[in-house]
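A.B. asks: I would like to see how this sequence folds:
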Amino acid sequence: MANLAAPKFSLNVGGASSSEANSENFEALTARNYEAAGEVMNPIDYVELFEDEAKQITEELTNGLTQLSMLSIVGMPGIGKTTLANSIYQSPLVPLHFHVHARCCVTQLYQKRRLLLEILQQVNARTEPRHGLTDDELAEELYRSLKGKKYVIFFDDLWDTRLWNDMSTSFPDDNMGSRIMFTSRFHNIVSQIERKSITYPLNPLSEVTSWKLLEVKLFQKECCPQELLGVGMQMAINCKGLPLAVDLVVCLLRNKERRQDCWEQIANSLNTHLLADQQGRCWGILELSYNHLPNHLKPCFLYFRAFSEDEEVPVSELMWLWIAEGFVQPQNDEKGSLEDVAKKYLSDLIARSLIMKTKRGSLGGVKASRIHDLLRDFVLAKAKEECFMEEINGYEHLISPSCVHTMSKPYRLFVHSRWMDGAAITKPSAVRVRSLVVSRFAASCLKSNSFALQNFKLLRVLQLSDIKTDCWTSIFCLFHLRFLSLETYSYMIPPEISNLQSLETFLLRLKRYGEIELPETIWDLVKLRHFKIWGSSTLPKYNLEKFFKFDNLQTLATPAFCCGEDTEKILRGLPSLRKLSCILLDSWDNSLKCNRFPNLDFLTRLESLKLEYSGEVQQRCEFNFPSNLKKLTLSRFFLPWSEISTIGRLPNLEVLKLLCGAFEGKLWDMTEGEFLELKFLMLQNLNIAQWNASEGDHLPCLETLVLANCNQLEEIPSCLGDVLTLEKIELQHCRRSVEISARTIKEKQEEMGNEQFVITLK
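C.D. replies: Next comes the predicted model:
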């Protein structure tokens, strides 16, 4: 069969919506787009979307591999999965490369018989009806129709693995190079199918591409008038990369005169129009996605109602909130902590394309997430409909007095305005509130008689911004609190904090320079699992016998410890620590006998450690790390490079960040056999000049190397070119010679077949 170049994905200006188009419209669109095989699309007439993905998928379809394989295109509703897949399926390459081909839409309401009939009609058309045949007879006929042929079957909108489980025996693998392609909003379907498969995730369009799409759809072969460019581009940006949203704006603009004032009128009300239109066009898709969620994931998804538009949410805090609300409940056969179960919930929501990953960790895990605006609008409406969470804002009281007074189920309240007159909350109503979020714009409402914190007796979650000292007394009456997040100007936490005996997560942000004084009674919070402070603080003295009950703490971040025996005693009272971030100070007695690095090998559950040293450099330093440590960050220890072997011998270390003078000296001679599991290495603000690695096996599992502000470093060891796992080198403010050595490594990687290796310069 002919081996033609991959077609460019193109969207006809006047064609079907970029959302899931129906087959009739798309066939007409395709007929216009591909009048002849190999025709090149005119860039003035068409906007090319997802060109790279289209090329990759087309190459995978036609690459000559004989084994039956599966290709999946995944992404959130409305991103253009079906449009992309249809464009590829309808290209002239498909009939040229495959004997038979078929496509059908699966939908959530899975119907095996309907799918069998649809596919058979396309691969083996016949005049006699098949409706009298049983499902097994239809499946057998499909197998015979495909046997010995090279085929491609396209399933649109796959919801789960039932289709493959039921119909896989109907798709023979005769080593003919057959392919099965499907679209889905769920990333994890492929991993559940025991068959060679490749996944292509679709991300939102860039702002530039969104504007090009809008311009071409609206003006076709013409250009946008100069006076409309600014407002037009802004509307395209507001579409947030969804082709479906671009379609909406185009529809609105088509009915308006092409005048600046008319366009600005639409731009000003765009969010309202988007919401209204989604009710009619997108709501069905989103409703299906929501209804398909397991019951335990629905409140986790709706909880994004508590966050502002486009807000990046740290996933650790998000999961702690879910736990505090009681959403996370392990099944009988599930092992691990509540945090481990919450991670599974998060992964499931991401796999369903309902939330987006916005920040990745060193090893590619999720650090922050957010919800797309269109999905957020759905969450707003659904949360209100189900009385899950209500809002008071400055322009419209989404929570009315009548609603509050008649509320019979526990609910959550998000206060975004200082104006409380229209929505005073009575004491009986406040008792039903389980979660209260008061933004910085509404902090003054805490002084209102209609909004007394002490009335929220059963509150589990409290998040307050800009609180004053006179609020502490009210907070300490909330005995059921599990999650407390405070932004404060106060330097002192009152000892009554010990009243909150149910508290599991305590997040404290100091909003001005200085040190927070923690009371000794902080050690009475024996249920505390996560304690993070943004700002300087020192842990108080304590009663050691009492302190040993403090064994639930998993996260302790940014307090200061003084070097010495007391530090070790404190840490021995925290046997469950999984993540520790702190500053080490000079010992109280400044004794030269004092090791400025505490003994930590007894913290057998510790996985992540971040340490910064603040003090004189004359003291000795001996490392004693727990063997299970996976992530280590060191700053300002100014250690000689000879000390690094202790770190290199850690058997499970995967991430190492050496920052701001962690080590000092011009020469680092690596030793073979160290850092055997290291995947991520960052060297930042170090005075290293030579980094040597003799012949041998060095950093055999390294995936990412980051060099930042190491402006004396001459080059990267050439042996990294032999590391089979290496994926990326990132350089920030390094010498030209370092860049040259990185490119030499890249050439070596490409010679070994690693075409995915990248160098990024910042």
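A.B. asks: only C-alpha atoms for contact and neighbour calcs from this point on.
C.D. replies: Fine.
A.B. asks: so residue 580 makes contact with residue 610?
C.D. replies: Yes - with contact defined as C-alpha atoms under 8 Å, residue 580 counts as touching residue 610 (6.2 Å).
A.B. asks: Now show me the structure for the sequence below, then we'll compare the two:
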Amino acid sequence: MDQDTLVGRKIVRSFKGLPLEITVIGGRLVDTDMRKESWEPIAENVSSFGNASESEHCSKILLLSYNNLPLYLKPCFLYMRVFCEDAEIDVYKLVRLWVDEGFIKASETESLEEVAKGYLEDLVDRNLIIAHEKDILRERILTCGIHNLLRDLCLTESYKGHFMCSPRVQVVVKGGSVCFLCGSCVKGKETINIPIPASLFPPGSQGNLLSCGVCAVIYSHIKRLRMVMVLYSFLQHTKLRSVNVEVYRLPKFVSPPNVHWLWNLQTLSFWHSSDSSVVYLPSEIWDMPQLRVIEAKRVVFPNPPTSHVEEKHIFVLKSLHTLTTVLNFELTDAILGGIPNMRQLGIKYNEFMKGSNASLGNLVGLQKLESLYVKEGSEWDPTEGEFLRLKVLIIVDCDLVQWRADQSHYPKLEYLELKNLSSLEEIPCNIGDIPTLHTIHLKECCKSVMDSAYKLWEEQESLGNDSLKVLVQEGVVDFSICEFMALPHQRRWQ
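C.D. replies: From the prediction side, this is the model:
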């Protein structure tokens, strides 16, 4: 029997048959170069726990895996303790939180979100995070979770080192007794004892420093924060990197001009309980150069302040890469020149906004655009070179009739979604020739769209392109276009 096998068996004998230990150490071994010299230190460490009780043995095994994590992965792993036991964690939300908390190292070749997804995959490979739901077509993890014993480890190690120096994310919920950090309901009179300047309490307003039990424990070591009053009558501290504001059913929410006091802010999100609510951003938003993400169901984005030619560079949001969904977005040179690194954009126009400033052709200046969500127009005739990096295109709820496009217009398109298009004559057949396109997803579209999609799929199949998936959503079920066309006629168009 070779030496590598002997070392491996020595490790396995130390596990006492506990599956979590086997899984976690297995993830640690996979990360090595699989040589005996790399496995021997792990075997020695594991064997040294032989006299421990079963629970203590398990804790030490898990701690060993944590201690062997690269430094850049440790904060991401420890952060998992903020989620409840057995939580189904949305990966998009998790990645955003890691970025907002400042855990992700900048890269010259990838966005912070892409780097964060790589961190997640690394932790999954090490069996410290469990991948639950996956999108097979787009090869990505949708939801994940963490074993309760590993979460306990996160809690223990976090408290030891005061892991969270200060809160970076705040949820602003108006009304009731809610935590001033996470927005959850507060029972009793839990507070965080932080000195607050009296000047922050103007007549008629109330400062809210109630905290839930979880936040009170996590941030119990905090002695002082620099606070400002920006949203509602709530306090925000100036180190915040992410604020999520609940808009309720207000038909109109005007973000206050002093929002730029939150000079470290990177993510500004608004939660709507009504689809008709509109958020109005102040022109001072252009004084927030660190902003990376602005999200709302409907948001009115202002023009930059009027400036002299030599001052135009001042009003450029170089970090802003996600802006959704902008109502009646004026695609002027002043605005588009101020958001040069936009990668994800959502646009919605109503019948009152037409003309040159609403033409999607103006987006040619956004050369880094990768994802476009649009509700606009009856005709779209893109020109070559407009969307050279676009990977995701979603067209929803518009009266689009004619759409002329081919491979030269979206050379890197990967995913196309069409929803509730009742007037579109056909999907451009040459769309199928885009080599990177792997999915066309149709939802609530008219018969002419379905027929052209089936024709496109048949043509690609005859050319040997079996990697293109054309899906049709019927209720909550996705059918392939072939399966859908085989359904009874009454069911297809009911």
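A.B. asks: just to revisit the earlier point, among residue 580 and residue 610 of the first structure, which residue is more densely surrounded?
C.D. replies: Between residue 580 of the first structure and residue 610, counted using other C-alpha atoms under 10 Å, residue 580 has the larger neighbour count: 21 against 18.
A.B. asks: a strand runs through the more buried one, doesn't it?
C.D. replies: Yes - according to DSSP: H, G, I helix; E, B strand; the rest coil, residue 580 of the first structure belongs to a strand.
A.B. asks: Kindly provide the distance from it to residue 612 of the first structure.
C.D. replies: Distance of residue 580 of the first structure to residue 612 of the first structure, computed by C-alpha to C-alpha, to the nearest Å: 11 Å.
A.B. asks: who touches both of these two?
C.D. replies: Residues touching both residue 580 of the first structure and residue 612 (C-alpha atoms under 8 Å, 6 or more residues apart in numbering): there are none.
A.B. asks: How are the helices of the stretch 101-250 of the second structure distributed by residue range?
C.D. replies: 112-125, 148-161, 213-218 (DSSP state H, counting those that start in this stretch).
A.B. asks: most tightly surrounded among those helices?
C.D. replies: Of the helices of the stretch 101-250 of the second structure, the one with the most neighbours on average (mean count of other C-alpha atoms under 10 Å) is helix 112-125, at a mean of 19.
A.B. asks: Which elements pack onto that helix?
C.D. replies: Counting contacts by 3 or more C-alpha pairs under 8 Å, 6 or more residues apart in numbering; DSSP states H and E, helix 112-125 of the second structure packs against helix 91-100.
A.B. asks: hmm, who's touching the helix it packs on?
C.D. replies: Counting by C-alpha under 8 Å, 6+ apart, 76, 104, 112-113, 116-117, 141-144, 168-169, 241-242, 266-267 sit against helix 91-100 of the second structure.
A.B. asks: quick one: that helix to the first structure mean distance?
C.D. replies: In this overlay with the first structure, the average offset of helix 91-100 of the second structure from its partner residues is 3.6 Å by mean C-alpha distance after the TM-score superposition for the first structure.
A.B. asks: angle of that helix against helix 112-125?
C.D. replies: The directions of helix 91-100 of the second structure and helix 112-125 differ by 110 degrees, with axes from the mean of the first three to the mean of the last three C-alpha atoms, to 10 degrees as the criterion.
A.B. asks: Buried residues in helix 91-100 of the second structure, which are they?
C.D. replies: Buried residues in helix 91-100 of the second structure, counted by 16 or more other C-alpha atoms under 10 Å: 91, 94-100.
A.B. asks: Roughly how far does the residue lying closest to residue 107 of the second structure once chain neighbours are set aside sit from residue 105 of the second structure?
C.D. replies: The shortest distance from residue 107 of the second structure to any non-neighbouring residue, by C-alpha to C-alpha, 6 or more residues apart in numbering, is to residue 115 (7.5 Å). Here residue 115 of the second structure is placed at a distance of 8 Å from residue 105 of the second structure (C-alpha to C-alpha).
A.B. asks: Contact partners for residue 89 of the second structure?
C.D. replies: 83, 143-145.
A.B. asks: Out of those residues, which sit inside strands?
C.D. replies: 143-145 (DSSP state E).
A.B. asks: Going by distance to residue 431 of the second structure, which of those residues wins?
C.D. replies: residue 143 (30.9 Å; C-alpha to C-alpha).
A.B. asks: Check the first structure and tell me which residue is nearest its centre.
C.D. replies: residue 357 (1.8 Å; C-alpha atoms, centre = their mean).
A.B. asks: Tell me the counterpart of it in the second structure.
C.D. replies: Taking TM-score structural alignment for the superposition, residue 357 of the first structure sits opposite residue 131 in the second structure.
A.B. asks: ditto for residue 287 of the first structure
C.D. replies: By TM-score structural alignment, residue 287 of the first structure lines up with residue 63.
A.B. asks: Going by secondary structure, that match is in what exactly?
C.D. replies: Assigning secondary structure by DSSP states H and E places residue 63 of the second structure in helix 54-67.
A.B. asks: which parts of the next helix or strand after that helix are buried?
C.D. replies: Per DSSP H and E, the first helix or strand lying C-terminal to helix 54-67 of the second structure is helix 74-78. Buried residues in helix 74-78 of the second structure, counting neighbours by 16+ other C-alpha under 10 Å, are found at 74-78.
A.B. asks: Identify the residue nearest residue 38 of the second structure in space, chain neighbours excluded?
C.D. replies: Nearest non-adjacent residue to residue 38 of the second structure (C-alpha to C-alpha, 6+ apart): residue 32, at 6.4 Å.
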